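Participant: Just to be clear, the model below is a prediction. Sequence and coordinates:
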Amino acid sequence: MFRSALACVSKPTGLTAGPMMNQKRGVQIFMNKAILIGNVGSDVKEFETKNGKMRATFPLATSNRYKDKEGNTLEQTSWHRIALGSTLAERAMRIIQKGAVVQVEGSIRYYTFTNKDGVEVNGSEINGSSFQVLSFPKRKTDEEGQDEDHTAEINTENS
């Protein structure tokens, strides 16, 4: 039955066995993309690069929950350094606060630097290309200690 079904499939036209069919194509496809959703660990820090461009960084915590052999739910938290350039840095300074839940899209960048003790240190960061604040941290609104959601525009920005 399968042979008869395959016999009905038409063969591509225009392809002949010849010198072109034996050559390997040089097509290369690369992708470096990270999408993270997590909790902001501290307020955004802004700084100026050697080139005079503004950059902003903040730590983002993501968690993975799983069950161990005994059925206990465990949680593993990973911290990521998020780096934003120019326009995104300015916007992040205005709206991202410690405790916010943020989605960040960008690429992974690895780097090496020498610390103040002369030791070479490897690091990584997410070079953000866009972000969206999914929820803002709660803040105190009165003396009784009631929490109220901080309201502001949820924003996605591209650099």
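Facilitator: That came in fine, so what should we check first?
Participant: When you work out contacts or count neighbours from here on, use the C-alpha atoms and nothing else.
Facilitator: Will do.
Participant: Run a quick neighbour tally on Ser124.
Facilitator: A count of neighbours around Ser124, defined by other CA atoms under 10 Å, yields 13.
Participant: Presented hereafter is structure B, for comparison with structure A:
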Amino acid sequence: MSGTLNKVMLIGHLGDEVKMHYFEGGGCIGRFPLATNETYTNKQTGERVTNTDWHNIVVRNKAAEICEKYLSKGDKVYVEGRLKTRQWQGEDGNTRYSTEIQVQDFTFLTTKKESQAGNTPQQQPTTKAAIETQQAAPVQKPEQEDDLPF
């Protein structure tokens, strides 16, 4: 096989608010931690054990602005993207590494308000493409309904 694949799909809860960073050229990035859980039963003790993994999520430009506007700590979200490892010099002179998920697509699954109220999410999940389409599309008045049986 000659091709390669770098793809990550996660469903988790935001661990903090989206932190925005703006650049001189007009671009921006948003960063937030995402928690995913693995739960299993310990065979020796019989008790349920939950392990939480934290992922560094990075979204860019319009997607970052959408995430900042609609997401908050505790919200459940699906993200899809690719792994990217960055390297930099720490203040102590040591080389540091950070692995991030560079988001290419996302879907809001619940909001904090829905999670606290115990409601199920609406039938229209919010994706980056859906939000951009809603913003660009003019509002149309509903037409008369047909009496068709299908």
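Facilitator: Received it, and whenever you're ready, just let me know what you need. None of the values given here were measured: they were computed from a predicted structure.
Participant: TM-score of the superposed pair?
Facilitator: Remark: TM-score between the superposed chains equals 0.74 [TM-score structural alignment, normalised by the length of the second structure]; 126 aligned residues with a CA RMSD of 2.5 Å.
Participant: any idea how far Asn115 of the first structure is from Val133 of the first structure?
Facilitator: Separation of Val133 of the first structure from Asn115 of the first structure (CA to CA, to the nearest Å) stands at 33 Å.
Participant: These two - which one has more neighbours?
Facilitator: It is Val133, of Val133 of the first structure and Asn115, that has more neighbours when counted by other CA under 10 Å, with 20 against 9.
Participant: The more buried one matches what in the second structure?
Facilitator: Aligned counterpart of Val133 of the first structure in the second structure: Phe108 (TM-score structural alignment).
Participant: again with Ala61 of the first structure
Facilitator: Alignment note (TM-score structural alignment): Ala61 of the first structure maps to Ala35 of the second structure.
Participant: How many neighbouring residues does that match have?
Facilitator: Counted with other CA under 10 Å, the neighbours of Ala35 of the second structure add up to 20.
Participant: Just to check, it is in contact with Asp16?
Facilitator: No - contact criterion CA atoms under 8 Å: Ala35 of the second structure and Asp16 do not qualify, at 9.9 Å.
Participant: sorry, back to before: the match of Val133 of the first structure and Thr127 of the second structure, how far apart?
Facilitator: 6 Å.
Participant: Check Gly74 of the second structure too.
Facilitator: For Gly74 of the second structure, the distance to Thr127 of the second structure equals 18 Å [CA to CA].
Participant: Secondary structure element holding Trp88 of the second structure?
Facilitator: strand 76-89 (DSSP states H and E).
Participant: Kindly list the longest strand within the second structure.
Facilitator: strand 95-110 (DSSP state E).
Participant: Only the buried residues of stretch 94-114 of the second structure, if you could.
Facilitator: Buried residues in stretch 94-114 of the second structure, counted by 16 or more other CA atoms under 10 Å: Glu100, Ile101, Gln102, Val103, Gln104, Phe106, Thr107, Phe108, Leu109, Thr110, Thr111, Lys112.
Participant: Would you map the helices across the second structure?
Facilitator: Assignment of helices within the second structure using DSSP state H yields the ranges 61-70, 112-117, 128-136.
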